[in-house]
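**Student:** turn this into a model:
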Amino acid sequence: FEVRNPATEEVIATVADCGPQDAVSALDAAAAAADQWARTSPRDRATVLHRLADSLLEHRERLARIITLEIGKTITEARGEVDYAAAYFRWYAEEAVRPPGRSTPSPDGRSHIVTVAEPVGPCLLITPWNVPLAMAARKAAAALAAGCTAVLKPAALTPLSSLMLGELAREAGAPPGVLTVISSSDAAAVTTALLADPRLRKLSFTGSTPVGRLLLQQSGARVLRTSMELGGNAPFLVFDDADLDLAVREAMIAKMRLGGQSCVGANRFLVQESIADAFAAALGERIAAIRVGAPNRED
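**Tutor:** Here you go, the predicted model:
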């Protein structure tokens, strides 16, 4: 299927349109690699993640250009997203060598109860279109650090940065099947096939609340472990004792970053009546001054 530049409607790439059988094949690879990756020493897993963090920064400009092409995000924000993604791999590389666990005396005092964390197994990671590389990194870095293999399904609008992430993961030393990326124009079909497979042990989803509810329903039959980051945000509140210049600056960030397409973006402003006109006028001036144009331009 076609991937288009939303700023120009130009077709910038065509990618494989995976169906349910392709999804199961991806899970085949994840399941086949699961035991070996789980037995890989935490230090060796950390080394792979550190290499991947380095690789993301080495390819920072190329990745940023890909993000800008497929999503329309400004090049400045896209570069920041690459740094953000690399930081996740760096963080979880260091977490890999500190697995959680505890030891406590038993109630009778004659022995100890030891609790250790173990890899849960193959994971399905579903990411949104508005932060395509960093959200993939946040999920994949945690899974791989814990010793889990993963199937990553990016949004159909923005598959290119995730596909490059998969390439860089292999180059960094991730064995085949540890991170498999599948692109599809039919998310429901591939997701349903994977959730029905008993080899899948974990679902991580970032997206809308209605889709999250549906995925939780589908996961319930097998009591699948889930991590859901669903829609929802809060109003931006401004009281009359606020620093008005600061409030306006923060309001611009809260509303206009990512061109307004942020899941934590403010949908509404509640301003105390005595300063409402002044706040609206100042915010209007700032919004009127925004430069609209090709997102790959530095200005």
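**Student:** C-alpha from now on. contacts and neighbour counts both.
**Tutor:** Will do.
**Student:** and stretch 229-241, end to end?
**Tutor:** From its first residue to its last, stretch 229-241 covers 34 Å (C-alpha to C-alpha, to the nearest Å).
**Student:** pull the longest helix from the chain.
**Tutor:** helix 75-96 (DSSP state H).
**Student:** elements contacting the helix or strand following that one?
**Tutor:** Using DSSP states H and E, the next helix or strand after helix 75-96 towards the C-terminus is strand 101-105. Contacts defined by 3 or more C-alpha pairs under 8 Å, 6 or more residues apart in numbering; DSSP states H and E place strand 101-105 against strand 112-116.
**Student:** what about the helix or strand following the strand it packs on, distance to the chain center?
**Tutor:** Note on strand 112-116: by DSSP H and E, the next helix or strand toward the C-terminus is strand 123-126. On the basis of C-alpha atoms, centre = their mean, to the nearest Å, strand 123-126 sits 10 Å off its chain's mean C-alpha point.
**Student:** kindly report the same for stretch 80-97.
**Tutor:** 12 Å.
**Student:** that one: which residues count as buried?
**Tutor:** For stretch 80-97, the neighbour count (16 or more other C-alpha atoms under 10 Å) marks 81-97 as buried.
**Student:** list of residues touching that stretch?
**Tutor:** The contact list for stretch 80-97 (C-alpha atoms under 8 Å, 6 or more residues apart in numbering) reads 42-43, 45-50, 52-54, 56-57, 60, 63-64, 131, 133-138, 141-142, 145-146.
**Student:** what subset of those residues is buried?
**Tutor:** Buried among these (16+ other C-alpha under 10 Å): 42, 45-50, 52-54, 56-57, 60, 63-64, 131, 133-138, 141-142, 145-146.
**Student:** could you also give me the structure for this second sequence? I'd like to compare it with the first:
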Amino acid sequence: MRLPGARDTVRMTTSLPPTVAAHVPTEILVDGSWRPARSGRTFEVADPATTQTLFDVADGGEQDALDALTAADGASAEWRAVAPRQRAELLRAVFETITARTEDIAALVTAEGGKPLAESRAEVAYAADYVRWYSEQAVRLDGLARRAPSGTNHQLVLRRPVGPALLITPWNFPIAMIARKVAPALSAGCPVVVKPAQLTPLTTAFVAEIIRAELVERGMPAGVINVVPSSSARSVSGPLLADPRLRKLSFTGSTEVGASLLKLASEHILRTSMELGGNAPFLVFDDADLDDAVEGAVAAKMRNAGQTCVAANRFLVQRGVADEFTTRLTAAFERLVVGHGAETGTTVGPLIEKSAVDRVEEVVAQAADAGARVRIGGDRPDRPGYFYNPTVLDRVDPALRLVTEEIFGPVAPVVTFGSEAEGVELANGTPFGLVAYAYTRDVARVLRLAESVETGMLGVNRGMVSDASAPFGGVKASGLGREGGEAGIEEYLETTYVAL
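**Tutor:** The predicted structure follows:
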């Protein structure tokens, strides 16, 4: 059985099983119906490991976006009135369906994004955990009732949904990011318009159809979830942010785009959540367990070929262990296997597009010209697709672009430092502050780092920090607000104080 919105537009599905390809919606979802863009235009979605086109997807524009907002606004009052328990049960059913369809969704994530299947399966599980967590949070939206200190009246503090929300998701985690945004929004009672990334809209559509089907089956308003893929983000976000019916914006992407969206959001004083760029330091101190540090470094650096906002970007290693750490990290990178994500044994997939490879190649070449030593990699493999070999460099000047800019590729530059204070200074020497990693056995040092490193998240002796039950977000130019944990649903709630 084919899902609504699925069309015979598959051009090449070497990495996507036919049974999955036949069930991928490729149109726009508005008020419970999949339909073409009003313009009739489409754009191509390609497999970055082969550069071959997978699907033609409906190319939404201004009127499509406004249609979606009309649907969300029309569903708002009814969705707000749905009992929290019913919203919880809806999300629980979505969690169970996503879990049951893990292999299908993972194949889709790999096809359009390139990451190895093992990573795609892990992403599906990670996304499902957000849906489960916020299904449980739907019935835990606490308020307050108390007598005022003056004794003259009583105080009630109530929570209510902020209203229709625009969710703009990135390409690098297509199911995790829709889950991290849609689940708390629906749990809180907010209908949504989703603008998926142009490069990876297919997984978003697949998950949106799961949610749409559950809404319809339960007699709930289908306009609760709407999806508008587009080759022009501005043609969707601009009209929506200018419309007073929209009350919330959640964006994950670059700091530059986030700053421009904040300016537009200011016109109607929208609630905003912004998860922006990063430049994560990975601190290794002299007392670190180097085996653990190298294992954590590979995990923190090489997920999705380094294309994550929480990827370790700068390896800051104390001088006493720098040579040994770099030698071990180089050996670990030698064991990585570059290939198509659907191929058995692949541990590193492609970058998302040619411009990404070109940029990584450029900053590595600049570093090498400036005296950095390439210990491994530093080039492209001889194969089709947007690949770049895993690369380790040492003797790196911290003023180089390789260190000051977010790489978003499989490249690990090693910078040495002397004292703890010097390491902290290097870690903080960036406008960004999303995540930091530190390897040390000194508990007192951990406490000092927690207070001195300017970051929204700190991973201690581990290369992963993300968890559905924990607040995810950064400081400085890395964003505003938090996703995940109890804080994540707060972003979709208003507070009303009643004096009785």
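**Student:** what range does the longest helix of structure 1 cover in structure 2?
**Tutor:** Aligned by TM-score structural alignment, helix 75-96 of structure 1 corresponds to residues 117-138 of structure 2.
**Student:** same deal with stretch 229-241 of structure 1?
**Tutor:** Going by TM-score structural alignment: stretch 229-241 of structure 1 matches residues 275-287.
**Student:** can you give me the neighbour number for the counterpart of Thr97 of structure 2 in structure 1?
**Tutor:** Under the alignment (TM-score structural alignment), Thr97 of structure 2 pairs with Ser55 in structure 1. Other residues within reach of Ser55 of structure 1, judged by other C-alpha atoms under 10 Å, total 17.
**Student:** okay, now the closest residue to Ser55 of structure 1 other than its chain neighbours: neighbour count?
**Tutor:** Spatial nearest neighbour of Ser55 of structure 1, excluding adjacent residues (C-alpha to C-alpha, 6 or more residues apart in numbering): Leu168 at 6.8 Å. Per other C-alpha under 10 Å, the neighbour tally for Leu168 of structure 1 reads 18.
**Student:** just Thr495 of structure 2 next, same as before
**Tutor:** Based on other C-alpha under 10 Å, the number of other residues close to Thr495 of structure 2 is 13.
**Student:** do the one 3 residues further on as well
**Tutor:** When counting by other C-alpha under 10 Å, one arrives at 11 neighbours for Val498 of structure 2.
**Student:** which SSE is it in?
**Tutor:** For Val498 of structure 2, the host element (DSSP H and E) is strand 493-499.
**Student:** run the chain-centre distance for that strand.
**Tutor:** Per C-alpha atoms, centre = their mean, the displacement of strand 493-499 of structure 2 from the mean C-alpha position of its chain is 31 Å.
**Student:** report the inter-axis angle for that strand versus strand 154-161.
**Tutor:** 160 degrees (axes from the mean of the first three to the mean of the last three C-alpha atoms, to 10 degrees).
**Student:** please enumerate residues in contact with strand 493-499 of structure 2?
**Tutor:** Asn153, His154, Gln155, Leu156, Val157, Leu158, Arg159, Arg160, Pro161, Val162, Ala188.
**Student:** one more pass at 6 Å, please.
**Tutor:** His154, Gln155, Leu156, Val157, Leu158, Arg159, Arg160, Pro161, Val162 (C-alpha atoms under 6 Å, 6 or more residues apart in numbering).
**Student:** buried sites along it?
**Tutor:** Result for strand 493-499 of structure 2 [16+ other C-alpha under 10 Å]: buried residues Leu493.
**Student:** now the helices: where do they sit in the stretch 351-500 of structure 2?
**Tutor:** 354-369, 401-404, 420-428, 443-452, 485-490 (DSSP state H, counting those that start in this stretch).
**Student:** how about the second one, aligned to which bit of structure 1?
**Tutor:** Matched against structure 1 by TM-score structural alignment, helix 401-404 of structure 2 finds no partner residues.
**Student:** could you do the third one as well?
**Tutor:** Under TM-score structural alignment, helix 420-428 of structure 2 has no counterpart anywhere in structure 1.
**Student:** any buried residues in that helix, and which?
**Tutor:** Buried residues in helix 420-428 of structure 2 (16+ other C-alpha under 10 Å): Glu420, Gly423, Val424, Leu426, Ala427, Asn428.
**Student:** relative to Val236 of structure 2, which of the residues you listed is nearest.
**Tutor:** Asn428 (35.8 Å; C-alpha to C-alpha).
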